[in-house]
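Undergrad: Any chance you could fold what I've pasted below:
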Amino acid sequence: MKQPVVNCPRCGRIVIWTNANRYRPFCSERCKMIDLGEWAAESYRIPEAEKQEGEALKDEE
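TA: Next up is the predicted model:
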């Protein structure tokens, strides 16, 4: 069976998806910790839906 191959979400390096790689989907502990730090610093955000002109959100009513 062929092993799946993915790119590290942090640096883009090719990673073979196996149980032997304990940092998957990252290539290393370093990339994993950098990504965790970005989450902890709230650098990643889900974009807020834009309001249509004249439309109010329920919280504002």
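Undergrad: okay, CA-based contacts and neighbour counts for the rest of this
TA: Fine.
Undergrad: In space, what's closest to the residue nearest in space to the middle of the chain - neighbours in sequence excluded?
TA: For the chain, Pro9 is the residue whose C-alpha lies nearest the centre (Cα atoms, centre = their mean; 6.9 Å). Using Cα to Cα, 6 or more residues apart in numbering and skipping the chain neighbours, the partner closest in space to Pro9 is Phe26 (6.4 Å).
Undergrad: And for the one you found, the neighbour number?
TA: Counted with other Cα atoms under 10 Å, residues neighbouring Phe26 total 25.
Undergrad: Please give the structure of this sequence too, so both can be compared:
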Amino acid sequence: MPTVVDCPTCGKKVEWSEKNKYRPFCSERCKQIDLGAWAEEKYTIPGTAPTDPLEEDKQ
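TA: This is a model prediction of the structure:
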């Protein structure tokens, strides 16, 4: 039985298989919507700001 996942954009059930060239998305449209959200920086990965090694030496 093939794996079925929810499209990250619209929530439609999508078969995760070689037949679906847009996986995990259900369509080119949903894929482009997601790409646009990344380009507009609507998604972020939480974390702390990197430290400057030169600042550490001053302490």
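Undergrad: Would you mind reporting the TM-score between them?
TA: Once superposed, the chains reach a TM-score of 0.77 (TM-score structural alignment, normalised by the length of the second structure), with 54 aligned residues with a Cα RMSD of 2.0 Å.
Undergrad: quick one on the thing from earlier: could you pull up the residues touching the residue nearest to Pro9 of the first structure?
TA: Contact analysis of Phe26 of the first structure by Cα atoms under 8 Å, 6 or more residues apart in numbering lists 7-10, 15, 32.
Undergrad: switch to 7 Å and redo it
TA: By Cα atoms under 7 Å, 6 or more residues apart in numbering, the residues touching Phe26 of the first structure are 8-9, 32.
Undergrad: Show me the helices in the second structure, by range?
TA: For the second structure, applying DSSP state H gives helices covering 28-39, 53-58.
Undergrad: which one of the ones you listed is the most hemmed in?
TA: Mean neighbour counts were compared across the helices of the second structure using mean count of other Cα atoms under 10 Å; the top stretch is helix 28-39, at a mean of 13.
Undergrad: Quick check: the closest residue to Ile16 of the first structure other than its chain neighbours vs Cys31 of the first structure, distance?
TA: With sequence-adjacent residues excluded and distances taken as Cα to Cα, 6+ apart, Ile16 of the first structure is closest to Val5, at 4.6 Å. From Val5 of the first structure across to Cys31 of the first structure, the span is 17 Å (Cα to Cα, to the nearest Å).
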